[in-house]
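[1] Any chance you could fold what I've pasted below:
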Amino acid sequence: MKMTTIKMKQILEERLKHAGYRTSYNRDKDTLRIEWKETKQGVTVTLPSIVAKYNQSGDEAITDIVEHIQESMRIMNEEHKLDGMEKYIFPVIRSTSFPMETKAGKKLIYKEHTAETRVFYAIDLGKSYRLVDEKMLENVGWSLEHVDEIATFNIRSLPYDYKQDTVADNDFYFIATQDGYDASRILNDAFLAEMNEKAAGELAIAVPHQDVLILADIRNKTGYDILAQMTMKFFAEGRIPITSLAFVYENKALTPIFILAKNKREE
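    Okay, the predicted model is just below:
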């Protein structure tokens, strides 16, 4: 039987019905909101991306998203302090449409990144994380710049192992460690500069969702089409989608690129 977003919505609601959550479905955005009845804090999941993962890995995808939701809901009821957690603060990349405050009205701290992305900050809690809000900063007297400095240092300390694939003479590199910060590695300027130096053609970078970073050494026009198709596929399948656009890396800056018909590229 073919899985649809409506069926997936019903499955998730059934799996979560005994946990004391309230759910609501947004038909226009095809998303399911799960929140605590009292505080209205919760998470929103994109149903088409879950269906795509289900089509790829079956019931395991449903189990994974249910566990993710339950863990995220659990930590929302806990108090978290920044002081003493310096080693566990990391940057996370999100789309510019990502909410800048929680449903409970807490304003999240962030900085601008590209026209498509923003940088938020998270405390790593093992199986899940907590986004840093302004109140948490006030409690310890830290500035946004201080948090950014800590998070940037920590992202550089992570492993940068990648898998390489060559298609039509274009080299593609994938970082997908599943540690929650794969896309965040795009913030490591030294790494990007190293990959740019290594590239024989033009370096393009994509962060379609949280759990993958794609770098491409584009050497011909076909490479842009391949990257566009690849990025769109990853974007549709990601648990936390970011952007379906790729970026060209030039002069230490990231510029969105649009792949047009007939293998043309427009910036």
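
[2] switch to C-alpha atoms for all contacts and neighbour counts from now on
    OK.

[3] you'd agree residue 172 is up against residue 217?
    Yes - here residue 172 reaches residue 217: they are 6.3 Å apart, a contact under C-alpha atoms under 8 Å.

[4] gap between the two ends of stretch 75-95?
    End-to-end distance for stretch 75-95: 23 Å, by C-alpha to C-alpha, to the nearest Å.

[5] Here is a second sequence; please produce its structure as well for comparison:
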Amino acid sequence: MIPGVLTVAGSDSGGGAGIQADLKTMLALGVHGMSVITAVTAQNSLGVQGAWELPVDAVRAQYRSVVDDIGVQAIKTGMLASAELVEAVAELIGGTDAPTVVDPVGVSKHGDSLLAASALDSVRTKLLPVATVATPNLDEVAQLTGVHVESEDDLRRAAAAVLAYGPRWVVVKGGHLSGDAVDLLTDGSEEHWLRAPRHDNRHTHGTGCTLASAIASQLAKGQPVPEAVAAAKEYVTGAIAAGFALGGGIGPVDHGWALRGCEP
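    This next block holds a predicted model:
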């Protein structure tokens, strides 16, 4: 039986991030991807030109439709836009017996806001406590906790600040630091430092969505969290290396690189 993974996130019309990136990642990693669309964006390589969140009832109906009939082996959340959506999704996840990867999406690759300021407290108090793994980048860590990471030494402090809100594990993504691309995975007692060479490629749209979906895919296949995150990091590193130009701005990572036998 092919494991099923449910992504609860926004649609990216340009195909590089959001629901589209999630489903491509799941296909590449051998799981069945399913979706709950929380928002529709008008988006391309240059940025986000518009965003429209779906009604809470529509999000809840999509979720129940999938979970009640098909079931899920893992869940991934992305863009949730408003406090109402965050709280509704957190309640749904809390009633579902499946590991959940929370990507606390705050801003797009281009700096466009994808989360209302009024929703931050709901992310902290409702969504993070139901997360098996939270995957904030450095901007999202600062947004959620006030901790600003300037060097690798700050990653532990950032991780502790996120863990204080209740996720079982956190991956603090240090991709915005100089040097190697280093992430810290910890549950507060054990640490895993994940390093990869930094590829000289500006086409990195969708990296956060892709990493979170890859972790969820590996969890659905039964891997423990440290192994799932390490495998996801390897997949994303290859996708970044193979990223390609699309349009006039920042192109996407290549979700299909491994299917073509490419080397990371």
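
[6] where does the TM-score land?
    The TM-score (TM-score structural alignment, normalised by the length of structure 2) is 0.28; 140 aligned residues with a C-alpha RMSD of 6.8 Å.

[7] circling back to that earlier point, now do the shared contacts for residue 172 and residue 217 of structure 1.
    Counting by C-alpha atoms under 8 Å, 6 or more residues apart in numbering, residue 172 of structure 1 and residue 217 have no shared contacts at all.

[8] list the helices and strands the helix or strand containing residue 194 of structure 2 packs on?
    For residue 194 of structure 2, the host element (DSSP states H and E) is strand 191-196. On a contact count with 3 or more C-alpha pairs under 8 Å, 6 or more residues apart in numbering; DSSP states H and E, strand 191-196 of structure 2 meets strand 181-186, helix 225-241.

[9] Next SSE downstream of that strand?
    Moving toward the C-terminus from strand 191-196 of structure 2, the next helix or strand (DSSP H and E) is helix 207-220.

[10] so residue 47 of structure 1 touches residue 11, yeah?
    No - assessed by C-alpha under 8 Å, residue 47 of structure 1 is found out of contact with residue 11, at 11.1 Å.

[11] higher neighbour count, those two?
    Ranked by neighbour count (other C-alpha atoms under 10 Å), residue 47 of structure 1 and residue 11 place residue 47 first, with 23 against 13.

[12] okay, now residue 189 of structure 1: neighbour count?
    14.

[13] next one: the one 4 residues further on
    Counted with other C-alpha under 10 Å, residues neighbouring residue 193 of structure 1 total 16.

[14] buried residues in the host helix or strand of it?
    According to DSSP H and E, residue 193 of structure 1 maps onto helix 189-198. For helix 189-198 of structure 1, the neighbour count (16 or more other C-alpha atoms under 10 Å) marks 192, 193, 195, 196 as buried.

[15] which one of those residues sits closest to residue 164 of structure 1?
    residue 195 (12.4 Å; C-alpha to C-alpha).

[16] so residue 163 of structure 2 sits right up against residue 170, yeah?
    Yes - shown here, residue 163 of structure 2 and residue 170 form a contact pair, counting by C-alpha under 8 Å, at 6.6 Å.

[17] Which one of these two is surrounded by more residues?
    Higher neighbour count among residue 163 of structure 2 and residue 170: residue 170, with 28 against 21, using other C-alpha under 10 Å.

[18] That one is in what secondary structure piece?
    strand 169-173.
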